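Enquirer: Pasting a predicted model and its sequence here:
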Amino acid sequence: MQLSTCTNEFKLNHGEDLNRYGELYVQKYPRLKTKVVDGSSLAVAAVLNSIPKAATQVLHRGNISKVASAVVLNLCQRGIQVAVPSEDDYKKLKKSFGIRSDRNNLILSKSYSIKTWLVGDGLKEEDQKKAAEGTLFIPFSQFPPKKLRRDCFYHSIPAMAAPASLENVDSCENWLPRRVMSAWRVAGIVHSLEGWDEHECGYTMSDIDKVWQASIKHGFKPLAVATHSKF
């Protein structure tokens, strides 16, 4: 299998804040034949599948984004409590939930003792210093956090291992291992392989489970959660 992450059928939008997640571009060119795929649904799926099975609580630190909001919402729907130390972030996330009953799983908490953290752009060094020993940091952003703690664990950004049949693959980002691709790139490939005829941009998102299962079907593999080795 030989594929490119950008063909004449779709383009991958890496700027999460660019033109309202690509929506303005699509509105400007309503007859656009190229599909704009921001990859957010697969990024969310990758994060959700990185949460340890035994986790009942996670802590959110980092800027609120389309991916971050969707991850928090899905975790709350699954009965996992999400603690947010920032009152402003808590209010933004709470507002996005509307009147949903599972919004009660979102809590405002200044405690940093939770051992699973969801982190993104905006994570401060002082935050990492407050984490308990053995904390697992799981990024939801395209760039990994600076690794400050030798007594904690750092998972990769949302990403998947390329299928064995995919040729001429090294690494798409220099912070990912060889033959590992970010979820945003994988999403564009899967969108093309499946022949899906819709955009994934703006404040809409593709079906998370459908995109995840399609990625697995095409040979992409989830990454193991780092719980044994530290940096």
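Expert: Good, I have the coordinates.
Enquirer: switch to C-alpha atoms for all contacts and neighbour counts from now on
Expert: Fine.
Enquirer: Tell me, how many residues neighbour residue 147?
Expert: If you count neighbours by other CA atoms under 10 Å, residue 147 ends up with 14.
Enquirer: Actually, residue 44.
Expert: The local packing of residue 44 (other CA under 10 Å) involves 27 other residues.
Enquirer: same check, this time on residue 100
Expert: 11.
Enquirer: do the same with residue 61
Expert: Neighbour tally, residue 61, other CA under 10 Å: 24.
Enquirer: With residue 161 as the reference, measure out to the closest residue to it other than its chain neighbours.
Expert: Distances taken as CA to CA, 6 or more residues apart in numbering place residue 119 nearest to residue 61, at 4.9 Å, with adjacent residues excluded. With distances taken as CA to CA, to the nearest Å, residue 119 is found 21 Å from residue 161.
Enquirer: Included below, for side-by-side comparison, is a second structure:
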Amino acid sequence: GEELNRYGEVYVKKHPQLKVKLVDGSSLAVAVLLNSIPKGTTQVLLRGNLTKVAFAVTFALCQKGIQVIVLREDEYQKLDKSFGTKSEDNFSKSYSSCKVWLVGDDITEEEQRKATEGTLFIPFSQFPPKKLRKDCFYHTTPAMQTPMALENVDSCENWLPRRVMSVWRIAGILHALEGWEEHECGYTMCNIDKVWEACLKHGFQPLRVPIQSKS
């Protein structure tokens, strides 16, 4: 994480002759998140620790013209400082108008309970949120279906179904298959479209989103 070692950057700088590549999987996580948001969505709500993935997916959504709603002033200030341009259109404190939520580690039970019925929760964290709402939908943490050629695969994490692997694990495999020479750590991101296309090329498939809703 950022506080521990700046997403691995400290380790790479300490060992500049490192022969293996350090891959944190952030680019693939962002690609999966972008492709998990239902088509036609015009706004999403972002709530959770502002990680490297959260910053990157927010920037990508804004580039696509999708409004990103944040609930806390401090989160807005951090995002605004990171992007360098201020846009009031990307800041709101309304829970009621948005039915697609991107959620991270510190989303509270109170916040979940304020979501509108039928809301789709899409985690951007490595661990899933507690499923409190029976009238809402919960997608998996960023993950993909493994290729059929990959044998003897059970569940990658105990909250994922069989033959489904977390993107943070897939990213390392993909890096090796493609022979990419750069590290993906610190604040460095690979090209999101390139990573997504390479992943599909090697037979990894996106998971079905629980619903198709418009916001």
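Expert: Happy to help now that I have it. Since the structure is predicted, the reported quantities are computational estimates derived from the model, not experimental observations.
Enquirer: Quick TM-score on the pair, please.
Expert: With the length set by TM-score structural alignment, normalised by the length of structure 2, the two chains reach a TM-score of 0.95; 212 aligned residues with a CA RMSD of 1.4 Å.
Enquirer: What's residue 143 of structure 2 aligned with over in structure 1?
Expert: Residue 143 of structure 2 maps onto residue 159 in structure 1 when the alignment is built from TM-score structural alignment.
Enquirer: Looking for the alignment partner of the residue nearest to residue 61 of structure 1 in structure 2.
Expert: Aligning on TM-score structural alignment places residue 119 of structure 1 opposite residue 103 in structure 2.
Enquirer: unless I'm mixing things up, residue 102 of structure 2 is touching residue 119, no?
Expert: No: between residue 102 of structure 2 and residue 119 there is no contact, the gap being 10.6 Å when judged by CA atoms under 8 Å.
Enquirer: Which one's more surrounded, the two?
Expert: For residue 102 of structure 2 versus residue 119, neighbours defined as other CA under 10 Å are more numerous around residue 102 (24 against 21).
Enquirer: what packs against the host helix or strand of that one?
Expert: Assigned by DSSP states H and E, residue 102 of structure 2 falls within strand 100-103. On a contact count with 3 or more CA pairs under 8 Å, 6 or more residues apart in numbering; DSSP states H and E, strand 100-103 of structure 2 meets strand 43-47, strand 120-123.
Enquirer: Show me the contact partners of the helix or strand just after it.
Expert: As assigned by DSSP H and E, the chain's next helix or strand after strand 100-103 of structure 2 is helix 109-113. Contacts of helix 109-113 of structure 2 with the rest of the structure, by CA atoms under 8 Å, 6 or more residues apart in numbering, involve 132, 133.
Enquirer: Ok, stretch 73-87 of structure 1 next?
Expert: 48, 55-61, 72, 90, 97, 102-111.
Enquirer: Would you list the buried entries among these?
Expert: Among the contacts of stretch 73-87 of structure 1, the ones that count as buried by 16 or more other CA atoms under 10 Å are 48, 57-61, 72, 90, 97, 102-103, 105-108.
Enquirer: which element is the alignment partner in structure 1 of residue 173 of structure 2 on?
Expert: Residue 173 of structure 2 maps onto residue 189 of structure 1 when the alignment is built from TM-score structural alignment. Under the criterion of DSSP H and E, residue 189 of structure 1 resides in helix 183-194.
Enquirer: just checking, what packs against that helix?
Expert: strand 10-12, strand 35-37, helix 40-48, strand 159-161, helix 208-217.
Enquirer: 7 Å instead, please
Expert: strand 10-12, helix 40-48 (3 or more CA pairs under 7 Å, 6 or more residues apart in numbering; DSSP states H and E).
Enquirer: in the superposed pair, what's the mean gap between that helix and structure 2?
Expert: Superposed on structure 2, helix 183-194 of structure 1 shows a mean distance of 0.5 Å to its aligned residues (mean CA distance after the TM-score superposition for structure 1).
Enquirer: Now do the residue positioned nearest the centre of structure 2 against residue 86 of structure 2, distance only.
Expert: Of all residues in structure 2, the one closest to the mean position by CA atoms, centre = their mean is residue 124, 3.6 Å from it. Per CA to CA, residue 124 of structure 2 is found 24 Å from residue 86 of structure 2.
Enquirer: Tell me which residue lies farthest from the centre of structure 2.
Expert: Outermost in structure 2, CA atoms, centre = their mean: residue 17 at 30.2 Å.
Enquirer: What's that one aligned with over in structure 1?
Expert: Aligned partner of residue 17 of structure 2 by TM-score structural alignment: residue 31.
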